[in-house]
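Undergrad: Below are the sequence and a predicted model; questions follow.
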Amino acid sequence: MRVLVSGGAGYIGSHTVIQLIAAGHDVLIVDNFANAKPTVVNRLEAITGRHLPVQAFDLRDVDKTEHLFAHEQLDAVIHFAGFKAVGESVEKPLEYYENNLGTTFSLVRAMRRHGVAKLVFSSSATVYGTDQESATEDRPTSATNPYGWTKVMQEQILRDVAVADPTMRIALLRYFNPVGAHESGTIGEDPTGIPNNLMPFIAQVAVGRREKLRVFGDDYDTPDGTGVRDYIHVEDLAAGHVAALARLARTDDPISTWNLGTGTGTSVLELLHAFERAVGRELPYEVVERRAGDIATSYADPSRAQAELGWVAKKSIDDMCADQWRWQSQNPEGYPDA
């Protein structure tokens, strides 16, 4: 298939581009580079040995989106583009609703107008609200922050589109906590400013960019008192997208929902100690007050994805940390600006 990957220069998008090409697909990237560096594309081309066409614009631009679909032959879309920082969404709710919903409106309208019926959508475990322990796909959705609500809303919009247009084939992929990097160490997660997520923060402590890790609370009802999350290697996550795309080509269901996770929870301290094994030394940390809105435990029940996609997460926590450290140690300041 010829696949449009929106946000294809971002963290998860870039890893998925590599696996799409390995699976025999052609890829067209659209990215406005608000949260990604253009140098990512050069590295993707080096890894894949392929020239990757890129269109640099904001999908909320309806005219440019329409022009793209009118002039390119596309078979499917994987939609990653969107703002994704929970804390920032609380500070800037209007920007999050406008951006995340607006890109989806523009994209899906153009898809329907030009007969592109297959869509894989990047959703999130945040749609389970505070009920994220062993979460199954039939659990009611809710959210605790504007970012999460944008995902709940986008899922609902896509369900309604699938009812209105039963020719559509839509996959909603609910991620848990993507971490790690490509085994080459040349592409990985490069968050802007202070990392919002645990693994890149630990990696920046290890490389000397941060003084120490702050552990937000050690009094949760978990084995060691720290929060438990379902960490999934970004390479396994990318493979889940390729599997979902293949499934859309052979299903009669207008809409399908799959969790992508390992089904196993790892605590903050367990992840820290796994990263210490990768680095070969202890890393400084301090326990501070709980962070507002954090829940004790979040992990997936990925059995539906295993049964219906034939997909299973293969990489261990130690694999995730080793690959993250290879990326961070080779790129201590992240991607260069040019």
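TA: On my side now, so go ahead. Numbering: from 1, shown residues only.

Undergrad: CA atoms for contacts and neighbours, from now on please.
TA: OK.

Undergrad: For Lys118, which residues are in contact?
TA: With contact taken as C-alpha atoms under 8 Å, 6 or more residues apart in numbering, Lys118 is in contact with 75-77, 168-170, 245, 248-249.

Undergrad: What's the separation between it and Asp31?
TA: According to C-alpha to C-alpha, to the nearest Å, Lys118 and Asp31 sit 19 Å apart.

Undergrad: try it against this one:
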Amino acid sequence: MKILVTGGLGFIGSHTVVELQNEGFEVVVIDNLSNSSEDVLKGIEAITGKKPLFEKLDLREKSVVQDFFKRHSDVNGVIHFAASKAVGESVGNPLLYYENNINSLVYLLQELEKKESANFIFSSSCTVYGQAETMPINEDSAIQPAMSPYGNTKQIGEEIITDVAKVSGINAVLLRYFNPIGAHPSVEIGELPIGVPQNLVPFITQTGIGLRKELMVYGNDYPTPDGTCIRDYIHVVDLAKAHVIALQRLLNKKNEEKVETFNLGTGVGSSVLEVINAFEKVSGKKLAYQIVDRREGDVTLAYANTDKANKVLGWKTQLSLEQAMESAWKWEQKIRS
């Protein structure tokens, strides 16, 4: 059974390819390598014993997408990760985000709409909730106005998929992730250090290894116990496994609606300072950090209610914050050695 994974050499994509191959799926990966590397294929092969089929393509070109589906008419399911994903960058360059994240989605759906039936897993985000009014956040929480163009592209993306599914053979699952961190326990794949990191943990590990003099903590005056932002940090391996379970649900026609939505998190919020403490515990290092002003687009508090994913998908996180930080630290040490 052939599954297309777009952005399959990225952080979450590569871990999902591993889990798919471990479950016996034939995987074809599309990636434009703008935020990844072909070397990731070697890591996937080292873990699974098999290199997935890979095509370097840009999904923002409609003719390229059309040509791909002509050549791979036997694709049974699509897991769509390919997107730009940095909140801060999206605030400064919104058009890049609308082009990358919306165009590629539309072109994929246009091809899938031609099929009698198609299965689509969408990489969404807890940013669709904006600053939610109540915690923990469940799937029925109000969708607040997005706090960044990135978050807006995820909101719009979900709406597009829902509209298209109503009038086509497409069945979809929208997976709203909280904050993916960590690396594969084999340390063969992890988050690549391309450009400036876009989330907290690579900043922590890069500071720990001496690449950065100190870590910037954006704001300690939030209405939280220690004044720093709280997020739900989920191990990337747990997250990847959820994609395979969601895909199998669609392939086995177990979905109860044309479009289903699930939160993927641990259900526990951790502050920036708590994440720093977890790193210090597993690494034995003291981390230098400086409190600076708040960053535009950051929400105060976000952690998931995962009851729906637990009950309906039978999925639950297995790995702790400390295990995630330990794997991230081992990965950092490996790529710098």
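TA: Good, I have the coordinates. From a predicted model like this one, the values you see are computed outputs, not experimental measurements.

Undergrad: Would you map the helices across the stretch 101-250 of the second structure?
TA: For the stretch 101-250 of the second structure, the helices defined by DSSP state H, counting those that start in this stretch cover 104-112, 149-166, 200-208, 236-251.

Undergrad: Just tell me which of these ends up closest to Gly182 of the second structure.
TA: Closest of the helices of the stretch 101-250 of the second structure to Gly182 of the second structure is helix 236-251, at 5.9 Å (criterion: C-alpha to C-alpha).

Undergrad: aligned partner of Thr222 of the first structure in the second structure?
TA: In the second structure, the residue paired with Thr222 of the first structure is Thr224, using TM-score structural alignment.

Undergrad: Likewise for Ala238 of the first structure?
TA: Under TM-score structural alignment, Ala238 of the first structure pairs with Ala240 in the second structure.

Undergrad: need the contact list for its match.
TA: With the criterion set at C-alpha under 8 Å, 6+ apart, Ala240 of the second structure makes contact with 12-13, 15-16, 19.

Undergrad: Please name the nearest non-neighbouring residue to Gly240 of the first structure.
TA: Spatial nearest neighbour of Gly240 of the first structure, chain neighbours left out: Trp311 (6.3 Å); criterion: C-alpha to C-alpha, 6 or more residues apart in numbering.

Undergrad: aligned partner of that neighbour in the second structure?
TA: Matched by TM-score structural alignment, Trp311 of the first structure corresponds to Trp315 in the second structure.

Undergrad: From Ile143 of the second structure, how far out is that match?
TA: On the measure of C-alpha to C-alpha, Trp315 of the second structure and Ile143 of the second structure end up 24 Å apart.

Undergrad: out of the two, which sits in the more crowded spot?
TA: Remark: of Trp315 of the second structure and Ile143, Trp315 carries more neighbours, 19 against 15, as counted by other C-alpha atoms under 10 Å.

Undergrad: residues in contact with that one?
TA: Residues in contact with Trp315 of the second structure (C-alpha under 8 Å, 6+ apart) are 242, 245, 309.

Undergrad: In the first structure, which residue range corresponds to stretch 284-300 of the second structure?
TA: Aligned by TM-score structural alignment, stretch 284-300 of the second structure falls on residues 280-296 of the first structure.

Undergrad: All set now, cheers.
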